[in-house]
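K.L.:
Below is the sequence, then the predicted model.
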Amino acid sequence: MGRHSVAATAKQPGRKLILSIIGAVVVVGIVASGVFLWVGGYLNPLFASAEAGCAETEQLAVVADTSIAPALTEIAEKFDAGSDLCVTTEITAQDSADTAAVVASGGQEADVWIPESSVWLDRMNATATSLGQSPPEVDVRESIASSPVVFAGAATKATELAAEPVSWARVLGGTLPTILPDPEASAASLAGLLALRGHSSPDDPRQFAGAMIELGKSIPASTGAAFGTVSAAQDPAVVVTSEAQVAAYNLDDPAEALVAAYPVDGTVSLDYPFVRMFAPDAATDEDAASDAAAAEEGVATRAELLDAFEAAVRKATKTLAADGFRAPDGTGELDITGLGAEAPSASAALDGAAQLEILRAWSVLTLRSRMLAVIDVSGSMEEPAENGLRRIDIFQQAAVGAMQKFSGEVELGVWVFSTARNGDLDYEDLSPIAPLGDAAHSQEIAGIIQSLPARLGGATGLYDTTLAAVQRVRETYDPEKVNSVLLFTDGKNEDENGIDIDTLLAELAKIDDPTKPVPVIMIGFGPDTDLAAMQRIAQATKGAAYSASKPEDLGTVLVDALSQRSCRPNCG
């Protein structure tokens, strides 16, 4: 028995074995005290053991992604029943994200792992490194199947979806309502983001970041939950998923089937590598002794059993196709409701490093934020911009667009500021920090945005307001969220009775608490902003300072502010 063997109930010979013994020309000989069967021209002690009922069976433990586990279970049952090797193969269905985490920490006892994508091996190694451990030693074999990334929509809305070709370009442009299951748990979603980035403008990284912010507004609990959402929605929408996931859903005979829509601008494909959980050179003395004993007894070694099972899996193309999987090279025909028979053109999503980079960016962009928006309402906001609109008008437009980018889990409060705005104070608290998912709170903020033109007046009391805003956010700090101050201004500090820049920086240093960081994100627009002072404040709080040369650039600058949270204070 090998290291991962588990003693099992004695297994009776399979039907194939019995027939082979009956149909063979059998010569019984006495050799020492053992009984051997002469089969096919050589003595085979394995059959003697089988005839006796297999004193014990060898057990193979296989952990497979939930998407492919049903097909592998069927393959394993046929392999065990048709094999002459006295083996029981146990398939455990487990999400690849969970397996990657467990293996990284050294906790998974299995002989084989078949993940949903090779990217999970990169995730496993990265997780192990983050835990201060060496990457696990595994033997990664070639893929046993593949599945292209597709858009899934409700069958009843197929005609509406087909009215305009589905594409990654439409996702980037916001014209294709799209649901993205969490890339932290879905290889299809992560590969889809890789495809999305490949179709975004290389000259404008904000386009891809903005699309991720939009996709992250509402993250379903699972792929199944996403399927339920598009099925129940009145308007047509799609889910980023894989062909195999659509097949599994439709084969379960749902009330409403899904259809796979194949991106006209190309897609990527998931692979399913066959991973031996311990590299050949990682065998222990126990393993070697077990294999030596097996060879002496004339039975299959663990390595030979694994080779036989792998060969059986690779031959079972019809079983895999029946569950919606293409061949490893992406070819093959399927006959499943909702899927195209012919394989689409798809490139392998093998750039693990790029996918991990995207995943890190996704994690930053979808961090649930707790922000205090501080808005300049000094008199200069009435001045016209280049397009003829007042600065406050353009800010209102940008603010409405920004509100639409935030999910309901984002918490937002609003202050306005100008000199002597609230008695001796330069700032006025108009709305507390609370979730935008609260309809009443969201409506209150929308009303404040609409009321801004009527609030204009006074000079720019920038420094006193900045200090007070940081203090307020820290007083109500939530360690489970990203706490920050988002300050918009069109000018420089004009409060002669307030603190100066050096005093502000000194006070910020006094209240600095590394365990409660409150970065100040300063967005200046118009020709009168004091960018140098904004940069000093941003550096002191590990925030960022942005300058929109035109007020209408506020929307893109805001995407920058949100997408660079992970690199501050050294964003390029």
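P.N.:
That came through, no problem. As the structure is a computational prediction, the values presented were derived from the model and not from experiment.
K.L.:
Only C-alpha atoms from now on, for both contacts and neighbour counts.
P.N.:
OK.
K.L.:
Can you identify each of the helices in the stretch 351-500 of the chain by residue range?
P.N.:
Ranges of helices in the stretch 351-500 of the chain, per DSSP state H, counting those that start in this stretch, are 352-365, 391-405, 439-451, 462-475.
K.L.:
Let's have the ones you listed in JSON lines, adding mean neighbour count.
P.N.:
Listed next are the helices of the stretch 351-500 of the chain as JSON lines, based on neighbours: other Cα atoms under 10 Å:
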{"stretch": "helix 352-365", "mean neighbour count": "18"}
{"stretch": "helix 391-405", "mean neighbour count": "18"}
{"stretch": "helix 439-451", "mean neighbour count": "15"}
{"stretch": "helix 462-475", "mean neighbour count": "20"}
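K.L.:
what residues are up against the closest residue to D182 other than its chain neighbours?
P.N.:
Nearest residue to D182, sequence neighbours excluded (Cα to Cα, 6 or more residues apart in numbering): I219, at 6.1 Å. By Cα atoms under 8 Å, 6 or more residues apart in numbering, the residues touching I219 are 179-182.
K.L.:
Specify which member of the residues you listed is nearest to I358.
P.N.:
D182 (12.5 Å; Cα to Cα).
K.L.:
and the comparison structure, right after this:
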Amino acid sequence: MPSGRHRASSPVERLLRRFRWRVSRRAAVAALTVPVVIAGGAVLYVRGTGGACSPRDPLIVRVAAAVDIAPPVMEAADRFNATDTGVDGRCVKVQVVEQPPAPVLRTLIGDRVGVLPERPDGWITDSSVWVRLARKQGARNLGADETVVATSPLVFATRRSLAERFAAGKTEMSWDMVFPATARGRLRPTESEPDVVRVPDPSVSGAGIATVAAARDLVGTGSEANKALTAFVRMAQAGAMPDYRTMLEAVYARGFWSRPVVIVPEQSVWAHNRGPVTEPVVALQPKEGTIHLDYPYVVTSDDPAKAKGAELFARWLRSAPVQDLLRRAGFRSADGSQAPFEPGGEIPTRAPKVLPSITPQLIDEALEAWGKLAPPSRILVLADVSEEGARPIGPDGQTRLGVAVKAAKLGLELFPNETHMGLWEFARGIAKGKDHRELISVGSISEPAHGQEIRRTEMLRVADSVRPLAGKSASLYDTILAGFRSLSAGYEPMMSNALLVLTYGQDDGRGISRQELAEALRKEWNPDRPVQIVVVMFGAGRDRAALEEAAAITNGEVYVARQPGEIIDVFLSAIARRLCHPTCPRQ
């Protein structure tokens, strides 16, 4: 008989490019079996029953299930298959494969890359958000209704000894802990708080999507809220992990972070503690309330008979015995009212408070924001090395260039390894026949431009060696246009392309004029291939108005900084402008 157990080769959605149905090796239960060859040469056995449905021509219904819920659903499919339920005289046999949501979504909406070789007939994902996304993106033949199979609330999880430490310090978990400490008004967390809260990747998990929604709900809207959300996205990207198992293993790591906490579904904590662990993980409920993952089942078949079979399996999943089966696997009941069986001391038995403000509209807005903020950056940095850099800024005697270099080095730490970056220096006549010079080509900061030294390290080293050039004026407008054209020519559609100008805000008037720069940018800036100009001025330059005009044409902005630490706010503000593109207000 076809077993309900079929497992995909990998839970890591981003790397998944193949899909195969693997049939379990269970022995046939009945006396009569018919061998059937399926893809890959595997053999399954169809049980003969002699009952109301035909065992010789089974109706195979393939169901893709989220990785965490797939095992109990496989067991439920085994039981369903034994009932000999029929459609039009054919026995329905359900096969379950575990699949992350994203490749299923891509398959249903007709994408060509990262899809399954065969469309499933039913889909159990970890959040109704995925089903809503499929509908919005034109997926065809989706059932009108969804059946919630089980639920599991999001929890903050950490090792038991650390949870006891938080309890002793009367520290409650809170959604504001997903933001860096600087976004909460202090340089670092207190000793009684987590020093890092890692969140799931929203591109592969419903838990990640829900966390983004909670973050957006907490900060609200407006420019300051957008900066806070940008800080959250940057922190989330840096700590994102491919699956819940890896995340839970991270709470034991003894390294840079001494008080790590992760956000995962409660069920993953239940499953983790059933394995061989040296110290259990504890599920902590956030004080504001939480979000339930709802594990909806939706019929996806374009074959009427298989759609009927998939609907019958949906009803089976809501039956009392199967609901008990799911609770024995660490899930809460479909309506959330009943806790998992045998939760142990690490899982709260009380039903968690629900965040009432997390609506489908808010989730959609949060996902849209993540989609704009998450793409990696491709940045060309233009460093002004004219003689103006030697002038002091502020009462402490630091030079303009000295502050700019410190700011650049500090800002570099904000960008993840996926960032592409390059560096030019500019001053009039700096190189033979040229007013700018490439120091580092644009490319991944985690890879070398040449030799063995990666770009991130090289940029830190080169920044320390930059000096203002006596007698050299600033070819500011010429270099901005040259840098803009260079970035535009090499535009990367999967990245956010930006020109970052570190300057003192004074053009020497020996090249193109302000009007010529603005005219060229208006003519060449392409909203379908946008390159943003962001200017950071160190000191009050006389040409600020011209720079503001140039930046505004490209949806950029001009910022004035006098201290290196101000660069953090500058970068977060600049990235946050992706949220209002192309109609951002002037600051």
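P.N.:
Cool, got the structure. Given the structure is predicted, the values throughout are model-derived calculations rather than measurements.
K.L.:
Against I179 of the first structure, how distant is the residue nearest to D182 of the first structure?
P.N.:
Remark: distance between I219 of the first structure and I179 of the first structure (Cα to Cα, to the nearest Å) = 7 Å.
K.L.:
S146 of the first structure too?
P.N.:
From S146 of the first structure across to I179 of the first structure, the span is 22 Å (Cα to Cα).
K.L.:
Ok, A185 of the first structure next?
P.N.:
Counting by Cα to Cα, the gap from A185 of the first structure to I179 of the first structure is 14 Å.
K.L.:
Looking at the two, which is more packed in?
P.N.:
Here A185 of the first structure and I179 are compared on neighbour count by other Cα atoms under 10 Å; more neighbours surround I179, at 26 against 17.
K.L.:
Surely V560 of the second structure is within a strand?
P.N.:
Yes. Per DSSP: H, G, I helix; E, B strand; the rest coil, V560 of the second structure lies within a strand segment.
K.L.:
Check which helix or strand the residue nearest to it when sequence neighbours are not counted maps to.
P.N.:
Once flanking residues are discounted, V560 of the second structure sits nearest to M537: 4.7 Å by Cα to Cα, 6+ apart. M537 of the second structure belongs to strand 531-538 when elements are defined using DSSP states H and E.
K.L.:
buried stuff in that strand?
P.N.:
Within strand 531-538 of the second structure, the residues that qualify as buried by neighbour count (16 or more other Cα atoms under 10 Å) are 531-538.
K.L.:
thinking again about what came up before, the residue nearest to V560 of the second structure and A561 touch, don't they?
P.N.:
Yes. The pair M537 of the second structure and A561 passes the contact test of Cα atoms under 8 Å, sitting 6.1 Å apart.
K.L.:
measure the closest residue to F278 of the first structure other than its chain neighbours to V377 of the first structure for me?
P.N.:
Counting by Cα to Cα, 6+ apart, F278 of the first structure lies nearest to V138, which is 4.5 Å off, once chain neighbours are set aside. Shown here: V138 of the first structure relative to V377 of the first structure, a distance of 61 Å by Cα to Cα.
K.L.:
Neighbour count: those two, which is higher?
P.N.:
V377 (29 against 18).
K.L.:
That one - nearest residue in space that isn't next to it in sequence?
P.N.:
L456 (4.8 Å).
K.L.:
Just give the number of residues close to the one you found.
P.N.:
20.
K.L.:
so who does it touch?
P.N.:
By Cα under 8 Å, 6+ apart, the contact set of L456 of the first structure is 377-379, 381-382.
K.L.:
Distance to G491 of the first structure added to those residues, as CSV?
P.N.:
Output for those, formatted as CSV (distance: Cα to Cα, whole Å):
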residue, distance to G491 of the first structure
V377, 10
S378, 9
G379, 10
M381, 9
E382, 12
